[in-house]
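In: no FASTA, just this:
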């Protein structure tokens, strides 16, 4: 029996995120067991930026619930993340977990290629903001095989399944987990390197044709162009100098680069201190009053 790990980034019990995860699970064709984690309930503390998780035993020094999540992610056969939209972005519990992402590199060999899908849920159509981008980033940066993401709408608990769009999205994600996704909509411009569909437009910088625009993929950070070929928009992106997850080799190389930063810091420590000392007494820190 396979295990599906459902990461629910909503504090609302029996809300749309929880119900959608369970609907995807019910639509899986094979023999699966569903394990659930409600991220807002966990004690996931801010990253200390100490880099200790990249060396030695490669374990975070903080004593919180991160190890529990990592264990479940490693042992799962598939991962499904569901996030509600809060002020045009995903609930902060998802980012709080992703901020501890350096710890994922200790499990790169077990996480790489693991089937994973996600959904962003918004209460008002068109007001999902950057929630889907956060879902896409999460699925890529946990080093999994990102097989699909959806945006569905529903404000009231259970509303997400009251129209045809929600069940159809659940059906597509269930199929993607087991059999990979169908070919993406050809009418939606996507990054040819990572499949991302969210872009930032950049200044022209020497591009002459009026139908060409420079852009950067917000999922993998690769730069390229958007061009109208007469029938559709075409995105062309090029690998940057420091790709994070386009291939397994990229992920391993990025882990090695992160580890090399320790030696670089020690080498330039005095030079760096010379810069930071000048700012030591600038400004006044505001802190809550002590009882």
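Out: Yes, it's here. As the structure is a prediction and not an experimental result, all values here were calculated from the model. Numbering: from 1, shown residues only.

In: use CA for all of it now, contacts and neighbours both
Out: OK.

In: as a check, name the ranges of all helices in the protein.
Out: Counting by DSSP state H, the chain has helices at residues 16-26, 66-75, 92-98, 108-111, 131-141, 165-179, 248-277.

In: next, the angle from the longest one to helix 131-141.
Out: Direction vectors for helix 248-277 and helix 131-141, defined by axes from the mean of the first three to the mean of the last three Cα atoms, to 10 degrees, enclose an angle of 110 degrees.

In: what are the buried residues along helix 248-277?
Out: Of the residues in helix 248-277, those with enough neighbours to count as buried (16 or more other Cα atoms under 10 Å) are 251, 252, 253, 254, 255, 259.

In: please compute how far it lies from its chain's middle.
Out: Chain-centre distance of helix 248-277: 24 Å, with Cα atoms, centre = their mean, to the nearest Å.

In: okay, pairing it with this:
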């Protein structure tokens, strides 16, 4: 029996993200085993940037719920990740989870190939921001096989269900988790590698800030189009992951250890500047 895991990054009970997640999971069929995790209920602490977790056989030493979550993703055959858009980006628990990927990057082979869909909900048509593209990074950095993602309008709880097209679309995505031949329909003006619709400009080049794919504007008759040139070793390939998590990060760790005394001397003039404040203790 296939195991489907739903991860909902919202504290709203029966909110739009939860409802669409359940609809997508239901569409995988009655013969699948379903489990859901409310990400906001987990105790996932901030990354300490200590680099102790870089070896592939060493888990993060922070004692919290991260390993529980990763174990559930390992055990799943398919994953649904959903979050609302808060102030242009995905709900904060997603960002805290992503910040812990330092301990996951060189262990991503444990999650490789599991089909995944990402669902983003938003409550204002001009406030979608970068939320869907950022939510998709959760699947990308985990090395899941992101087969589809989409954004759905709904501000009030259950408002997303007022549009029958939303249910139809999310059920299509859910069925895709069970269909090895499922192919997402690409959208105009998005990165062909990671599907981001955000770009920066370096001279004449268009650059995707998420996967670093480069492209350019080209005139075709009366139209101007973006043309991209994907690399075989972009950030989310095995080679790209190895370059960052194994080569680069470990080189920075060795550099730090070699220059530790030097860095401490640089810190020294600021060590006595103790201006930190804390809120008063509550009764």
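Out: Nice, I can see it. Everything quoted here is computed from the prediction, not taken from an experiment.

In: what residues are up against residue 73 of structure 2?
Out: The contact partners of residue 73 of structure 2, by Cα atoms under 8 Å, 6 or more residues apart in numbering, come to 5, 79, 111.

In: and it, how far is that from residue 37 of structure 2?
Out: Residue 73 of structure 2 is 10 Å from residue 37 of structure 2, where distance means Cα to Cα, to the nearest Å.

In: where do the contact lists of the two overlap?
Out: Residues within reach of residue 73 of structure 2 and of residue 37 at once, by Cα under 8 Å, 6+ apart, are residue 5.

In: where do the strands sit along the stretch 101-250 of structure 1?
Out: Listed from the start of the chain, the stretch 101-250 of structure 1 has strands (DSSP state E, counting those that start in this stretch) covering 115-122, 145-153, 199-201, 212-217, 223-228, 233-238.

In: average offset between the fifth one and structure 2?
Out: Once the two models are superposed, strand 223-228 of structure 1 sits on average 3.0 Å from its counterpart in structure 2 (mean Cα distance after the TM-score superposition for structure 1).

In: packing partners for that strand?
Out: Judged by 3 or more Cα pairs under 8 Å, 6 or more residues apart in numbering; DSSP states H and E, the packing partners of strand 223-228 of structure 1 are strand 212-217, strand 233-238.

In: could you identify which of those is most buried?
Out: Each of those was given a mean neighbour count from mean count of other Cα atoms under 10 Å, and the largest, a mean of 20, is that of strand 212-217.

In: that one - contacts with which helices or strands?
Out: Taking 3+ Cα pairs under 8 Å, 6+ apart as the contact definition, the neighbouring helices and strands of strand 212-217 of structure 1 are strand 199-201, strand 223-228.

In: contact partners of the first one?
Out: Outside strand 199-201 of structure 1, the residues that touch it by Cα under 8 Å, 6+ apart are 213, 214, 215, 216, 217, 218.

In: out of these, who's nearest residue 159 of structure 1?
Out: When those are ranked by distance to residue 159 of structure 1 (Cα to Cα), residue 218 comes first, at 30.2 Å.

In: that closest one -> structure 2?
Out: Residue 218 of structure 1 maps onto residue 209 in structure 2 when the alignment is built from TM-score structural alignment.

In: now swap in residue 287 of structure 1 and tell me
Out: Residue mapping for residue 287 of structure 1 onto structure 2 gives residue 278, with TM-score structural alignment as the criterion.
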